[in-house]
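**Student:** Pasting a predicted model and its sequence here:
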Amino acid sequence: MPNEIQPAPADAHDRYAIVVAQWNQSVTGVLLEGAVATLRGAGVADDHIDVAWVPGSWELPLVAQRFAEGGEHAAVICLGVVVRGETSHDQHINRGVSLAMSQISLQFDIPVLFGVLTCESMEQAVDRAGGAHGHKGQECAEAALHMVGLLKNLPAS
């Protein structure tokens, strides 16, 4: 039977950063509430959750990078909403933001969670912020907790 590595339990001493876009705040605020509630439910105290608001999803990576390079946080959760419009603007934002977050995660060896809803309409965004299609804020916080615990149990590089 193979050796399956399981995540360590959540540690109350770990700090989490959440970067959230103000654009489409009616949805991103709900995503934030879900992420914070999930972290609290895992025993993370409010004073170990740092939240930074940025103007829009395009600005998420810069602040995520600052949190990651600071070395104080176990994970960075990024929350935003990009709704498709009449131009290809959304595609450029989504591609740039997703690639940047991936690079930050690998560069600083820290989980950077992509909680940016990339939707065709606001209705789809609402459905993914606690509606018919789950809650991306909660899901990102759950993934952050899982990854932090898993990295603790993986062999050092």
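**Tutor:** Nice, thanks for sending it over. Residues are numbered from 1 along each chain as shown.
**Student:** going forward, measure contacts between C-alpha atoms and count neighbours the same way
**Tutor:** Fine.
**Student:** three-state assignment of Ala37?
**Tutor:** Secondary structure assignment for Ala37 (DSSP: H, G, I helix; E, B strand; the rest coil): helix.
**Student:** next, the one to line up against it:
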Amino acid sequence: MLAVTLAALPSLLLSPSVPATGSRARAAAVRMAGDGPSFGDLDGSTARIGIIKARWHPEMSDSLIAGAKEALAACGVKEENIVETEVPGSYELPLAARYMALSGSVDAILPVGILIKGDTYHFEAISDSVSSGLMSVGMQTGVPILFGVLTCMSEEQARVRSIGPGNHGPDWGRAAVEMALLRQSAVGGPKSKFFMGFGDSGEDDAKPMTRPAERIGF
């Protein structure tokens, strides 16, 4: 019996069904967080970036946003071209992102939220709804919407991915600049709007745009 157990031990250690724990789990999480995409030189001097913060888990959300803003600054994004607002929770992020996209004030939007698994189905329902909603906003408006929502099984996982060397914020910031530049190239420049029946025709760009979204911080 002991021989069988020892023989099976290597495969058990390699099996993805056996979760890592303690320092091994933290090290693996940090390595995974560092395996993000590579970015070349990004000139974000004309990019207009929106950031929407969900107020749950503020320490971690603030750390993610700080990391994103450091990356934006490193890419040359001007402080006055960063539009920030906040909503109560992650479930409200898609609608806020839609308002911001339709305001014509930004080239890309980074919604930031943290969802942590609990004892009920709430986590799955919110995660699915938010991810689907954010994708839908981007497809409907033509404004790139980043997925800056951590969906974690524990608070420890969330902290590893938001505070310290595993902070996802810098990569999100660089991705926002890259997608903003992609949008600009697609619609004809930094001051162009992607019209889907919203607003005017864009013929008079010198005319200030009146929009209800100004009332909620955009």
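**Tutor:** Yep, it's here. None of the values given here were measured: they were computed from a predicted structure.
**Student:** what's the TM-score for these two chains?
**Tutor:** The TM-score (TM-score structural alignment, normalised by the length of structure 1) is 0.87; 150 aligned residues with a C-alpha RMSD of 2.1 Å.
**Student:** Quick check: nearest residue in space to the aligned residue in structure 2 for Gln124 of structure 1, chain neighbours excluded?
**Tutor:** Aligned by TM-score structural alignment, Gln124 of structure 1 pairs with Gln157 of structure 2. Using C-alpha to C-alpha, 6 or more residues apart in numbering and skipping the chain neighbours, the partner closest in space to Gln157 of structure 2 is Ala29 (7.3 Å).
**Student:** Now do the most centrally placed residue in structure 1 against Ala42 of structure 1, distance only.
**Tutor:** Ranked by distance to the mean C-alpha position of structure 1 (C-alpha atoms, centre = their mean), the top residue is Ile77 at 2.4 Å. The spacing between Ile77 of structure 1 and Ala42 of structure 1, counted by C-alpha to C-alpha, to the nearest Å, is 15 Å.
**Student:** just checking, what residue in structure 2 corresponds to the residue nearest to the centre of structure 1?
**Tutor:** By TM-score structural alignment, Ile77 of structure 1 lines up with Leu110.
**Student:** So that match: helix, strand or coil?
**Tutor:** strand.
**Student:** ok, now how distant is it from Arg26 of structure 2?
**Tutor:** Distance from Leu110 of structure 2 to Arg26 of structure 2, by C-alpha to C-alpha: 26 Å.
**Student:** Also Arg161 of structure 2?
**Tutor:** Taken as C-alpha to C-alpha, the span from Arg161 of structure 2 to Arg26 of structure 2 is 10 Å.
**Student:** out of those two, which sits in the busier spot?
**Tutor:** More crowded of Arg161 of structure 2 and Arg26, by other C-alpha atoms under 10 Å: Arg161, with 25 against 18.
**Student:** just checking, what's the longest helix in structure 1?
**Tutor:** The residue-count maximum for a helix in structure 1 (DSSP state H) belongs to helix 89-108.
**Student:** In structure 2, point out the residues matching that one.
**Tutor:** Using TM-score structural alignment, helix 89-108 of structure 1 pairs with 122-141 in structure 2.
**Student:** on average, how far is that stretch from the matching bit in structure 1?
**Tutor:** Compared with structure 1 after fitting, stretch 122-141 of structure 2 deviates on average by 0.5 Å (mean C-alpha distance after the TM-score superposition for structure 1).
**Student:** neighbouring contacts of that stretch?
**Tutor:** 90-91, 93-95, 97-98, 101-102, 115-117, 143-147, 151, 194-196 (C-alpha atoms under 8 Å, 6 or more residues apart in numbering).
**Student:** What's the ChimeraX syntax to select whichever of these are buried?
**Tutor:** Buried members of those, defined by 16 or more other C-alpha atoms under 10 Å, are picked up in ChimeraX with:
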select :90,91,93,94,97,98,101,102,115,116,143,144,145,146,147,151,194
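**Student:** Please narrow the contacts of stretch 122-141 of structure 2 to those residing in helices.
**Tutor:** Among these, the residues falling in helices (DSSP H) are 93-95, 97-98, 101-102.
**Student:** What's the match for Leu9 of structure 2 in structure 1?
**Tutor:** Leu9 of structure 2 maps onto nothing in structure 1, by TM-score structural alignment.
**Student:** Using the three-state scheme, assign Leu9 of structure 2.
**Tutor:** Of the three states, Leu9 of structure 2 takes helix according to three-state DSSP.
**Student:** hmm, back to that, can you add distance to Thr85 of structure 2 and give the ones in helices among the contacts of stretch 122-141 of structure 2 back as CSV?
**Tutor:** CSV is the format used below for those (distance: C-alpha to C-alpha, whole Å):
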residue, distance to Thr85 of structure 2
Leu93, 10
Pro94, 13
Leu95, 13
Ala97, 10
Arg98, 13
Ala101, 13
Leu102, 15
